[in-house]
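K.L.:
I'll drop the sequence and a predicted model, then ask my questions.
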Amino acid sequence: MSGTFALAHVSPGTPLFAAAGDLASPLVTETVSAVLDTRRHVLSTAEFDVLWEWLGLAATPVVLQLASPGRTHTERTAIQTAAWRALRERELAGPDGPDPELARLMHLLARPEEQLELRAWWDREVRALAAGRHGAGALALREADSVVVTACGSLPSAILGAFPPADRGPGRACTVPSSALASAPTAGLREALIAAGAPSAEAALLATMAAGTRQRAQVVALGADRWGVLRRAGGVLGVLDGPRGRYLLTRSTGEDGVEWATVAPADDRQLRHRIADLLATAVGAARR
């Protein structure tokens, strides 16, 4: 879909503002055990894949975009041998397998009760997965060919920590029909919004806030149902960064069935609050 505002699982070349329909507990977990292991387990993507397979954890998380290395059995065996050697050299594995804490975190990532996913296109592409179960949390952060696995407490705070610093953008919340925003081009945004039926004042304000916005991120939340199947709910939270600061992009549907898009300035506190609300919605929906 063409346009400026993107809220979907998209490639880096996709415009910033398109529709969200294609993307993949009332009490959200906020506490963990009194002692939190803060070690950063830095893995290559191949090492992560080898450990995941050795632990018998089925498919790797889609959000991390990890292709299984090795086209042939011989290549795969060589990759596994090199990975285990490197892990042992860095004391991330021993004769009996991976470091117990690292194995625990990998199991959390594979079988969570609640989950947050981040897809970001800043000056680099970043993917993150925060997963929680029974008060414990794990974060996997992928950049380029590395995956950093750490323990975490609050899942929203863990995802927020993956964001680069940014000031709250100027302006106020601005709402226009979602269809108008999705079809509007990057250039001439104000005119396109007015032509699509958006009020002139709202179109002008939104165009001003969005000017120069090129970096974006998307957060989605999932909760496990009674069978342990993760289900996404609550929509997609878009985060837009530009020279004027940071803005949130959300969508809602009115009683008449019309979908609306809202762009609003946001600081870290507001972003964390919205991420926590998103997670609570997903967990609550899965438990119904």
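P.N.:
Received the coordinates, thanks. Numbering: from 1, shown residues only.
K.L.:
okay, CA-based contacts and neighbour counts for the rest of this
P.N.:
Noted.
K.L.:
for Pro98, what are its contacts?
P.N.:
Neighbour list for Pro98: 51, 87, 92 [criterion: C-alpha atoms under 8 Å, 6 or more residues apart in numbering].
K.L.:
How about the first one, nearest residue that isn't a chain neighbour?
P.N.:
Read that as Leu51. Of all residues not flanking Leu51 in the chain, Pro98 sits nearest, at 7.3 Å (C-alpha to C-alpha, 6 or more residues apart in numbering).
K.L.:
put this beside the first:
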Amino acid sequence: MSPIITVSLAAFDVLWEELRLGSPPYPFQIPSYGETHEERSRIRAAVHADLEERGVTERGRVAQPIAAAMALVARPHIQLDTISTVDVQAAQSSMLRAAAAARGRDAVLMVQEGQMVRLEWTRDTALAASIVSLLPPTKAGPGQEVSLPAGLVGASGDGRPAMPQMAVTRRTAASVSKDQQKVLATMLEPAVLRLGQIGVGLYDERGRVRRLPGMSWFDNAAGRYYSVVARGRDGQDWATVCPGDGSRMVYRLGEMIRTAR
């Protein structure tokens, strides 16, 4: 990946507004700085002075490569995004928000962590890898793949994946074999250290989005697990929970995108 820019949330807010790109896309949370017109003007002036010195703006205008990258994030054809907590003990301070967006062969990775936002060029064929690479590396946990009706783990198949380790119920346990119950217990009972979800959105030329069933992931002391929802041959949505390291997650996400296209 090739770096484009790293800026504060306040600077990003000013640049985004000046490019007239509308509201920042999901999953980002970019606050609007300055409660009054005068305060907003002071912030804008300070941001421009800093960005002009860095070459981000030229005579008050956003440099073309940066403007192009931000416009791509605002209006992609396909987007993979994540909201992830990389340390559940640290809560908000460890929240990761990111999106890998592509339009044609052009692709950009945008990452929001803490008070900073960064943009990087990436490859349109590496959207899944760009997102998964942001997660803390770890091995796949022990266990094996288990599939069960999506409704039993709170997964609706609407593009917002449920967190399976939080949603398995007595009803779930009663609906699978004893061997599957043991496998699920191995994967889902230990304390969660990190967790998140990865979503997939396909956009038409009017900006309307079709969300695909995404992927949930979580880490415990034994390793990493993920779950996905897919339509079975019986017409029913099935949730699959399984161990998975980064390479398996990238492959599964790529498979989902290829099928949807």
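P.N.:
It's in. Source: prediction; values computed, not measured.
K.L.:
care to give me the TM-score?
P.N.:
The TM-score (TM-score structural alignment, normalised by the length of structure 2) is 0.84; 245 aligned residues with a C-alpha RMSD of 2.6 Å.
K.L.:
What's the match for the residue nearest to Leu51 of structure 1 in structure 2?
P.N.:
For Pro98 of structure 1, the aligned position in structure 2 is occupied by Val62, per TM-score structural alignment.
K.L.:
Give the burial count for Glu259 of structure 1, as a bare number.
P.N.:
Applying other C-alpha atoms under 10 Å, we find 14 residues neighbouring Glu259 of structure 1.
K.L.:
meant to ask about Ala74 of structure 2
P.N.:
18.
K.L.:
Return the distance of the most centrally placed residue in structure 2 relative to Arg105 of structure 2.
P.N.:
Per C-alpha atoms, centre = their mean, the C-alpha nearest to the average position across structure 2 is that of Thr82, at 1.2 Å. According to C-alpha to C-alpha, to the nearest Å, Thr82 of structure 2 stands 21 Å off from Arg105 of structure 2.
K.L.:
got the residue ranges for the helices in structure 1?
P.N.:
With DSSP state H as the criterion, structure 1 has helices at 45-54, 73-89, 100-110, 155-160, 178-183, 189-195, 200-210, 268-287.
K.L.:
quick one: buried residues of the second one?
P.N.:
It stands for helix 73-89 of structure 1. Along helix 73-89 of structure 1, these residues count as buried under the neighbour rule (16 or more other C-alpha atoms under 10 Å): 79-80, 83-84, 86-87.
K.L.:
Repeat that for the last one.
P.N.:
If you call a residue buried by 16+ other C-alpha under 10 Å, then helix 268-287 of structure 1 has these buried ones: 268, 271-272, 274-286.
K.L.:
Need the residues that contact that helix.
P.N.:
25-28, 113-116, 156-157, 160, 219-226, 230-235, 237, 248.
K.L.:
try the first one
P.N.:
With C-alpha under 8 Å, 6+ apart as the contact definition, helix 45-54 of structure 1 has outside contacts at 58, 60, 66, 68-69, 79-80, 83-84, 87, 98, 106, 145-147.
K.L.:
So which bit of structure 2 is it matched to?
P.N.:
Aligned by TM-score structural alignment, helix 45-54 of structure 1 corresponds to residues 9-18 of structure 2.
K.L.:
Quick one: map Ala224 of structure 1 onto structure 2.
P.N.:
Match for Ala224 of structure 1 (TM-score structural alignment): Tyr203.
K.L.:
Kindly apply the preceding question to Thr77 of structure 1 instead.
P.N.:
Counting by TM-score structural alignment, Thr77 of structure 1 corresponds to Ser41 in structure 2.
K.L.:
follow-up on the earlier one: tabulate the helices of structure 1 in CSV, adding columns for distance to Trp122 of structure 1.
P.N.:
Shown next, in CSV, are those (distance: least, C-alpha to C-alpha, whole Å):
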stretch, distance to Trp122 of structure 1
helix 45-54, 20
helix 73-89, 30
helix 100-110, 24
helix 155-160, 14
helix 178-183, 21
helix 189-195, 22
helix 200-210, 16
helix 268-287, 17
